[in-house]
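K.L.:
After the sequence you'll find the predicted model.
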Amino acid sequence: MAAYSPSLVFTVTRKEPELIVPAEPTPHEFKQLSDIDGQESLRFHVPIIQVFPNNNGVQEDPVRVIRKAIAKALVFYYPLAGRIREGPRRKLSVECTGEGLLFIEAEADVKLDQFSDADLLPPFPCLDQLLYAVPDQSDVLNCPILLIQVTRLKCGGFIVAIHVNHTMCDAAGISQFLRTVGEFTRGATQSFIPPVWDRHLLTARNPPCVTHVHLEFTQIPNDFFPSLSTLIQRSFFFRLNELSALRRQLPPHLAQHCSTFDVLTALLWICRTIAMSSDLEEEIRVMILVNIRSRFNPPLPVGYYGNGIVFRQQ
């Protein structure tokens, strides 16, 4: 198929999708997901794209190497080769069937240096060609948890695009798995960070025990939000000189102590508020994803690859 981007036209040829199963036998069992894993807001697939230039002139076939490394990594992360099931009260679990993840081998008649920044930054106009589209991408049940397409480029570089079922992993979790795959491509025989399941640690108490009123989660009217069809997605990259310029506009006590995340979040919140509301008295909040792995006492175990995020409103 032909791909069309703002600056480039190229052709991608895909082979038939295949299933990669663990390289060794794995247990057939059911593992309960946590209540954070199963929340409605995480029941979707997340696309990920990674670009690898051929800096060292390596001639080894990346598809063959990655395919073999995935099979080895799935021995340790064998739930990723299973299927998500839904039980009573919509509780989710994974049946560790060993059926495998979906893998697509592809070839593109283009070199990496032919892509512009706009091609390989969100919203990725070429993503439809670099990531295979399954028939029903909205379904998170009874289907492969991971889909990986590896596309060879004419220059020897390659692109790895991934669909991951968010009910199984967050960004930190899938990064941990991909790091393990990378270790096996370099000849490792063991996972550097052994995976930890322990989803029971994030299962809600029954009955619940709430000891503090969280006013930040009080519902406020949401009458001004526009239709999604009218929104335009753009990417903005802030480098050191831009960040320094922003900090110079802050009072001295804030400029010294605010993190980069605080500065950028405040800037985006102010700009979005001005753009979307003319009522200076209207209450508008910002919602932030927070990694809670280190916020427990004791922290979640190193190697925990489930969802360890919560939404925080301010």
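P.N.:
The structure has been received and is ready for your questions. Numbering: from 1, shown residues only.
K.L.:
can we go C-alpha only for contacts and neighbour counts from here?
P.N.:
Will do.
K.L.:
so what does the helix ranked longest in the chain touch, helix or strand wise?
P.N.:
As assigned by DSSP state H, the longest helix anywhere in the chain is helix 260-276. Helices and strands touching helix 260-276, by 3 or more Cα pairs under 8 Å, 6 or more residues apart in numbering; DSSP states H and E, are helix 240-248.
K.L.:
mind listing what's buried in the helix it packs on?
P.N.:
By 16 or more other Cα atoms under 10 Å, the buried positions in helix 240-248 come out as Leu246, Arg247.
K.L.:
Not counting its own residues, what contacts that helix?
P.N.:
With Cα atoms under 8 Å, 6 or more residues apart in numbering as the test, helix 240-248 has contacts from Ala255, Thr260, Val263.
K.L.:
What is the neighbour count of the first one?
P.N.:
By the measure other Cα atoms under 10 Å, the count of residues near Ala255 is 16.
K.L.:
follow-up on the earlier one: which of the contacts of helix 240-248 lies closest to Arg285?
P.N.:
Nearest to Arg285 out of the contacts of helix 240-248 is Val263 (Cα to Cα; 15.9 Å).
K.L.:
so who does that closest one touch?
P.N.:
Val263 makes contacts with Leu246, Arg247, as judged by Cα under 8 Å, 6+ apart.
K.L.:
rerun that using 7 Å as the cut-off
P.N.:
Contact analysis of Val263 by Cα atoms under 7 Å, 6 or more residues apart in numbering lists nothing.
K.L.:
do His200 as well
P.N.:
For His200, the contact set (Cα under 7 Å, 6+ apart) comprises Ser34.
K.L.:
follow-up on the earlier one: for the next helix or strand after the longest helix of the chain, name the packing helices and strands.
P.N.:
Per DSSP states H and E, the first helix or strand lying C-terminal to helix 260-276 is strand 287-291. Identification of packing neighbours for strand 287-291 by 3 or more Cα pairs under 7 Å, 6 or more residues apart in numbering; DSSP states H and E yields strand 309-313.
K.L.:
Next one for the comparison:
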Amino acid sequence: MNVTQALNNQNSLLLSFFSPTMVTLKASYMVKPTKETPTGLMYLSEFDQLVAITHAPTVYFYQPSGELTLNSVIHTLKDSLSKALIIFYPLAGRLQWIARGRLQINCNSMGAQFFEAESEAKIDDFGDFCPSSKIRALIPSVDYDRPIHELPLLLVQVTKFSCGGFSLGLGISHILADGECAGHFISEWARIARGKKPENFPFLDRTILQLEDPLLKTSFDISDFNPPPLLIGHSNNTEERNKKTVVVMLKLSKEQINKLKNKANEYRNSETSTNRAFTRYESVTAHLWKCACKARQHESKQLTKIRIPVNFRSRLQPPLPKWYFGCAALPVATTTTSGDIVSKPLSYAAEKLREVIENVTDEYIRSCFVFLKNEPDLSKFRYFHIVGSSQGVFQGNPNISVTDWTRLPLYGADFGWGKEIYMVPGAIGFDGKAFILPGRDEDSSFLIPWRLQETHMDAFKKFFYDDI
């Protein structure tokens, strides 16, 4: 058997995203913990069960260094990963289905998949690092038609560029980790790679989120989990799913963000917004929603829904342990008409966001758990993160979904050769999806990768900048 056949057989569960003119797969390994770790089945909370069965893709770019060879990078990353998986051992396991459309982790130390690749490209070829097929080729992709118990929960790809620089592409199971957990894992892995001992051990017992309370009076709003509105005159979203979409990297300076914040707070109703000014995130997200409605040219009575995840770690009483390793972001949503979003001041959309964010209280989280616990099958609530997918809940036109990454530890992944020069999400999954990231230079700016139907993008960009 030759090398190519061996790689093809070993990685049959992976779809090839490698363009023969851009990225070439050189080797593949399964990295396992260097020491024996706990085995057996691990509980996943009801909040873990809501998340898409996909891998969150991110890419870190590192500048060329004459003292650094690909072999030394691979050795350092593999060796440190095998040590990091001792304390983050669920990432070396596999998911498996149980009753009622739910999942659990089989902690079996099967390992993380690690790829070594080379590219003819230079780092400069990636321009503004907008998520694209070029960026996506730097991260392993999974064939989700395979049985779930065969899929690694952590995927790693190191790609060396012709300029001497390289990228570290990661795919981390959405089910196992939200953004805060992923940042925690990468930080500890990098620390180990630098020859230091782990500093902040993860809290792995997810049973802490078994929040049963038969006497609890529910305050949970089922509408948060209802299917999003369809375009007027449509009986399904098939047509919208199939329309061509494009991704852009929007950039907002500190001055532009402050203008939007001032604009949102100009007509703020202090009686309904807890007398606290709208945040930068609320103001910019409201602006995204308003510009999307204008660009899509909705009828005034068109219902439009925005979906946002709210980190509830500190909202529970008592709060979750600081280094809790699991999904602790509850998706919430609010719906109104496009006519109201477009015609009313920016404070209207910001107020809609504020209402659902502040609704995520200890009581709300607990009542949500009770609701989910009693649901016979949670699969109907899961959404999917793959462009063009026919699976899962579709969040596209006339709706949007915005994830706040402004408070996550996104930058500073130093594995021993300095911090990354750039970090970006590897993909933006569907029409109307955006992430809000802090600017790389710590200058209070925002970067916003945003996907929209191609026919609407030019109009959207005009409104987005002209209406500030």
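P.N.:
Thanks, I have the structure now. Note that the coordinates shown come from a computational prediction; the quantities given were computed from them, not determined experimentally.
K.L.:
thinking again about what came up before, where does the longest helix of structure 1 end up in structure 2?
P.N.:
Under TM-score structural alignment, helix 260-276 of structure 1 corresponds to residues 280-296 of structure 2.
K.L.:
And that stretch against structure 1, how far off on average?
P.N.:
For stretch 280-296 of structure 2, the mean deviation from structure 1 after alignment is 1.3 Å (mean Cα distance after the TM-score superposition for structure 1).
K.L.:
picking that back up, out of the contacts of helix 240-248 of structure 1, which is nearest to Phe296 of structure 1?
P.N.:
Taking the contacts of helix 240-248 of structure 1 together and measuring to Phe296 of structure 1 by Cα to Cα, the closest member is Thr260, at 24.1 Å.
K.L.:
Without its sequence neighbours, what residue ends up closest to that closest one?
P.N.:
Distances taken as Cα to Cα, 6 or more residues apart in numbering put Leu243 closest to Thr260 of structure 1, at 7.6 Å, once the chain neighbours are dropped.
K.L.:
So what does that neighbour match up with in structure 2?
P.N.:
Matched across to structure 2, Leu243 of structure 1 falls on Ile257, judged by TM-score structural alignment.
K.L.:
picking that back up, for the residue nearest to Thr260 of structure 1, give its distance to Pro195 of structure 1.
P.N.:
Distance, Leu243 of structure 1 to Pro195 of structure 1, by Cα to Cα, to the nearest Å: 36 Å.
K.L.:
Glu105 of structure 1 too?
P.N.:
27 Å.
K.L.:
Also Gln249 of structure 1?
P.N.:
44 Å.
K.L.:
and these two? which has more neighbours close in?
P.N.:
Pro195 (20 against 10).
K.L.:
Under the alignment, what does the more buried one map to in structure 2?
P.N.:
Under the alignment (TM-score structural alignment), Pro195 of structure 1 pairs with Pro202 of structure 2.
K.L.:
residue contacts, that match?
P.N.:
Pro202 of structure 2 neighbours (Cα under 7 Å, 6+ apart): Trp323, Tyr324, Phe325.
K.L.:
so which of those comes closest to Ser109 of structure 2?
P.N.:
Out of the contacts of Pro202 of structure 2, the member with the shortest distance to Ser109 of structure 2 (by Cα to Cα) is Phe325, at 17.5 Å.
K.L.:
residues near that closest one, how many?
P.N.:
Neighbours of Phe325 of structure 2 under the rule other Cα under 10 Å: 24.
K.L.:
So what does it match up with in structure 1?
P.N.:
Structural alignment (TM-score structural alignment) places Phe325 of structure 2 against Tyr305 in structure 1.
K.L.:
how much space between the residue nearest to its match when sequence neighbours are not counted and Asn297 of structure 1?
P.N.:
Closest residue in space to Tyr305 of structure 1, ignoring its immediate chain neighbours: Gly173 at 3.8 Å, by Cα to Cα, 6+ apart. As judged by Cα to Cα, Gly173 of structure 1 and Asn297 of structure 1 stand 20 Å apart.
K.L.:
quick one on the thing from earlier: out of the contacts of helix 240-248 of structure 1, which comes closest to Val134 of structure 1?
P.N.:
Distances from Val134 of structure 1 to the contacts of helix 240-248 of structure 1, taken by Cα to Cα, are shortest for Thr260, at 37.7 Å.
K.L.:
For structure 1, which segments are assigned as helices?
P.N.:
With DSSP H applied, structure 1 shows helices at 62-76, 127-130, 171-185, 240-248, 252-257, 260-276, listed in chain order.
K.L.:
what would those look like in CSV with distance to Leu201 of structure 1?
P.N.:
Below are the helices of structure 1 laid out as CSV (distance: least, Cα to Cα, whole Å):
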stretch, distance to Leu201 of structure 1
helix 62-76, 20
helix 127-130, 36
helix 171-185, 15
helix 240-248, 38
helix 252-257, 33
helix 260-276, 28
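K.L.:
Between those, which one is closest to Asp139 of structure 1.
P.N.:
Asp139 of structure 1 lies closest to helix 127-130 among the helices of structure 1, at 18.2 Å (Cα to Cα).
K.L.:
got a list of contacts for that closest one?
P.N.:
Counting by Cα under 7 Å, 6+ apart, Ala3, Val12, Gln149, Thr151, Ala161 sit against helix 127-130 of structure 1.
K.L.:
What residue in structure 2 is paired with the fourth one?
P.N.:
Going back to what we said before, that points to Thr151 of structure 1. Match for Thr151 of structure 1 (TM-score structural alignment): Thr159.
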